[in-house]
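K.L.:
based on what follows, work out the 3D shape:
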Amino acid sequence: MSAAKRYRPCILATCCVPWSERFEFEEEIFRRSVRHQIACGIRDLYVFGTAGEGYAVTESQFDVVTRVFLDETKADGVQGMVGLINQSLPTVIERIERARAMGATRFQISLPSWGVLNDVEMQTFFRETCGRFPEAEFLHYNLMRTGRIITGQEYGRLAAEFPNLVATKNSTADEARLRSLFADAPQLQHFITEAGFAKAALMSECGFLISFTSTNFARAREYFQAGRERDEAKIASIVADFEGLIAAFKEAVGSSAHMDGAYDKLFCRIHDPAFPLRLLPPYESVSEARFDRYRELLQQHQPHWLP
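P.N.:
You can find the predicted model right below:
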């Protein structure tokens, strides 16, 4: 880990939650999926982000899945992170307390989205999460669904006040925003998705927030390593595939689904044919036929991105 950063540079990946036809937790499939990622060299995992349906689970589902996730990520060198997405700050606090009792030490937080938080409310949110639990580490997921994008300068002020705020997730390729993250909050490890990582890695040390390249973890690790080494030619050669990869899942899915998890479960299914595509209701998932079309498009146009 860099001495200047509070969290190690790495690939950060989601763990999607599989549901049965009765929307019951498919524990064995989930355990297999987590183990597969670890075996493929992905050592930093989180559950209950937007792709992991953290916004949709009940309290009992949260507890059951969290307990299994922590059990699977307790191996040496593996870091598991529990996501917290809820409109209610007291519910977020209660989830942290219960997860802490299970052994969780790292959490991913997102701002409540029912109403866009003003500056005072945002400060209260971080005080009641990072400030209330100083023994835990927190990553903030910075996404427009909350109605507010935290700036680099704001992160700098929050990091100065809360030493256990260790990282951020940002899905952006905007160069000005990336430069601000690194300049104004340099002590935080900033995780950037595929397109933005190509630019960010040439600016500063950063983490790679993996999404559609998770269909082939070996290739994704090559991309991350190229970023670590600032190998511009290698980065460019891999980025050249991204337009086709994105086009494949967008063509296959079409307008049939719009939640992050619908896409990410396609990627999980590429690795495990038994991984269910369904999302918790009311959200629409991708059909079996559309998944078959996605896999066919990859086979035809991007076969080196299959496992």
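K.L.:
rest of the way, CA atoms for contacts and neighbours
P.N.:
Will do.
K.L.:
which residue packs closest to residue 52, ignoring adjacent ones?
P.N.:
Of all residues beyond its chain neighbours, the one nearest residue 52 is residue 16 (4.5 Å), with distances taken as CA to CA, 6 or more residues apart in numbering.
K.L.:
relative to residue 186, how far out is the one you found?
P.N.:
To residue 186, residue 16 is 30 Å away according to CA to CA, to the nearest Å.
K.L.:
so for the two, which sits in the more crowded spot?
P.N.:
A direct count of neighbours by other CA atoms under 10 Å for residue 16 and residue 186 places residue 16 higher, at 27 against 21.
K.L.:
which parts of the helix or strand in which residue 220 is found are buried?
P.N.:
The secondary structure element spanning residue 220 is helix 217-229 (assigned by DSSP states H and E). By neighbour count with 16 or more other CA atoms under 10 Å, helix 217-229 contains the buried residues 217-221, 223-228.
K.L.:
ok, which stretches of the stretch 101-250 of the chain are strands?
P.N.:
Secondary structure of the stretch 101-250 of the chain by DSSP state E, counting those that start in this stretch: the strands cover 106-109, 137-142, 165-170, 189-192, 207-209.
K.L.:
just give me how far the shortest one sits from the chain centre.
P.N.:
In terms of CA atoms, centre = their mean, to the nearest Å, the centre of strand 207-209 is set 9 Å apart from its chain centre.
K.L.:
what lies in contact with that strand?
P.N.:
With CA atoms under 8 Å, 6 or more residues apart in numbering as the test, strand 207-209 has contacts from 8-13, 169, 189-194, 197, 224.
K.L.:
same thing but 6 Å
P.N.:
For strand 207-209, the external contacting residues (CA atoms under 6 Å, 6 or more residues apart in numbering) are 9-12, 190-193.
K.L.:
need those residues in a markdown table (columns: neighbour count and distance to residue 141).
P.N.:
Compiled in a markdown table, those are given as follows (neighbours: other CA atoms under 10 Å; distance: CA to CA, whole Å):
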| residue | neighbour count | distance to residue 141 |
| --- | --- | --- |
| 9 | 19 | 16 |
| 10 | 21 | 16 |
| 11 | 23 | 15 |
| 12 | 22 | 12 |
| 190 | 28 | 10 |
| 191 | 26 | 9 |
| 192 | 26 | 11 |
| 193 | 22 | 12 |
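K.L.:
here is the second sequence; please produce its structure so I can put it next to the first one:
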Amino acid sequence: MTERKPHAIAGNWATLLLPIGADDEIEFAKLGEEVDILIAAGVDGIYSNGTAGEFHSQTEAEFDLIQSMLAERCTKVGMNFVIGACQPDARIMLERIRRSTLLKPLAIQVILPDWWPVTDEEAIDFLKRAVDVGNGIPLILYNPPHAKRVLAPQGLGRICAAVPGVIGAKVADGDKQWYAEARRHLSDLALFVPGHHLATGIMEGVAAGSFSNVCCLSPRGAQAWTASMQEDIHAALDLERRICKFMETHIVPYRQRSGYSNAALDKLLCAIGNWGPVGTRLRWPYRSIDIGDAERLRDVARTELSELFV
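P.N.:
Prediction:
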């Protein structure tokens, strides 16, 4: 296992998922219960408004209420939290960043402006202004596979080097060559790899942690698995292989064959894990996976991935 540079933001981070009622409204009482459950699970941190948090489907008033609820509960008990200020419109995103600074998160996550892919120069210009608005709170760039422009390690490193206030990035990883390029170009960034690849990311000396889909399935199990990587990386890699097989066999086909979104898949994982009051419903117009599918897969998950449910 390669020696890694320590980062202030690291480890197993749980995503905040929105409980959506039959009337298409956010069920805030259930959201508060969810935050409390994640805190009790002892995860390394909680973050809001990634793709699975449906940031693209919120009003600004809803955004503010979600973040204040997260901040209040986490601050009260000393739980680390990151606010996702993501929004396709760059101007709205800057205002979300400005308001988020008042809640004093450990970091603020942003995307590159959406709809039309930005150039390197446009990305740098946006990130510099976002850093200024962030008023000293560091930024994490969210650059998943479904971003309009997915940055390879060299390009990501060049852009972030021009904006020192960006201290990390959530990325899709790749093969051995990708990891070699990441070690070469991204050593100064806290990199967050996909949750089901975290043991590989740790072994390769690249990952600071994960904003984790495995946490969607089992927050406590994902936390225990993350801790085990420092003690027995080979056992952690064995569990990773089984997690990936479970995802490829039972979860990914919902996207490949039926066109469900990544947010729908993450909510399906949460319903399979059955640890909180989230459900599988997405906000209109996005389609939701039937809760019966989650119920059918619960015993399968507990049989194939028993370590996550001890």
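K.L.:
superposed, how do the two chains score by TM?
P.N.:
Aligned and superposed, the two chains score 0.88 in TM-score terms (TM-score structural alignment, normalised by the length of the first structure); 305 aligned residues with a CA RMSD of 2.7 Å.
K.L.:
on that earlier part again, and which of the buried residues of helix 217-229 of the first structure is nearest to residue 302 of the first structure?
P.N.:
Taking CA to CA as the measure, residue 302 of the first structure sits nearest to residue 219 out of those, at 12.0 Å.
K.L.:
now which residue in the second structure aligns to the closest one?
P.N.:
Applying TM-score structural alignment, one finds that residue 219 of the first structure aligns to residue 221 in the second structure.
K.L.:
which stretches in the stretch 151-300 of the second structure count as helices?
P.N.:
Taking DSSP state H, counting those that start in this stretch as the test, the helices found in the stretch 151-300 of the second structure are 153-161, 176-185, 198-203, 213-217, 219-228, 233-246, 252-256, 262-273, 291-304.
K.L.:
out of the ones you listed, indicate the one that is most buried.
P.N.:
Ranked by average neighbour count under the criterion mean count of other CA atoms under 10 Å, the helices of the stretch 151-300 of the second structure are headed by helix 213-217 at a mean of 26.
K.L.:
and that helix, what other elements does it pack with?
P.N.:
Counting contacts by 3 or more CA pairs under 6 Å, 6 or more residues apart in numbering; DSSP states H and E, the secondary-structure elements packed against helix 213-217 of the second structure are helix 262-273.
K.L.:
so in the second structure, which helix runs the longest?
P.N.:
helix 60-77 (DSSP state H).
K.L.:
distance from the host helix or strand of residue 38 of the first structure to the second structure after superposition?
P.N.:
When elements are defined using DSSP H and E, residue 38 of the first structure is found to belong to helix 27-39. Overlaying the second structure shows helix 27-39 of the first structure at a mean distance of 1.4 Å from the equivalent residues (mean CA distance after the TM-score superposition for the first structure).
K.L.:
what residues sit buried inside the next helix or strand after that helix?
P.N.:
Later in the chain than helix 27-39 of the first structure, the nearest helix or strand by DSSP H and E is strand 44-47. Along strand 44-47 of the first structure, the positions that meet the burial threshold by neighbour count (16+ other CA under 10 Å) are 44-47.
K.L.:
out of those residues, the closest to residue 151 of the first structure would be?
P.N.:
Of all these, residue 46 has the smallest distance to residue 151 of the first structure: 23.2 Å, by CA to CA.
K.L.:
now that closest one. Nearest residue, chain neighbours left out?
P.N.:
In space, and not counting its chain neighbours, residue 46 of the first structure is closest to residue 81: 4.4 Å by CA to CA, 6+ apart.
K.L.:
centre of the chain to the host helix or strand of that neighbour, how far?
P.N.:
Element membership for residue 81 of the first structure, per DSSP H and E: strand 79-84. Using CA atoms, centre = their mean, the distance from the centre of strand 79-84 of the first structure to the centre of the chain it belongs to is 9 Å.
K.L.:
same deal with stretch 143-159 of the second structure?
P.N.:
16 Å.
K.L.:
show residues contacting that stretch.
P.N.:
Residues external to stretch 143-159 of the second structure that are found in contact with it (CA under 6 Å, 6+ apart): 117, 124, 170-172, 181-182, 185-186.
K.L.:
circling back to that earlier point, can I get the strands of the stretch 101-250 of the first structure in a markdown table including distance to residue 74 of the first structure?
P.N.:
As requested, the strands of the stretch 101-250 of the first structure are arranged in a markdown table below (distance: least, CA to CA, whole Å):
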| stretch | distance to residue 74 of the first structure |
| --- | --- |
| strand 106-109 | 12 |
| strand 137-142 | 16 |
| strand 165-170 | 20 |
| strand 189-192 | 22 |
| strand 207-209 | 21 |
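K.L.:
quick one: closest of those to residue 92 of the first structure.
P.N.:
strand 106-109 (8.7 Å).
K.L.:
how far apart are the closest one and its match in the second structure?
P.N.:
Mean for strand 106-109 of the first structure is 1.1 Å (mean CA distance after the TM-score superposition for the first structure).
K.L.:
show me what that strand is packed against.
P.N.:
Under the contact criterion of 3+ CA pairs under 6 Å, 6+ apart, strand 106-109 of the first structure touches strand 79-84, strand 137-142.
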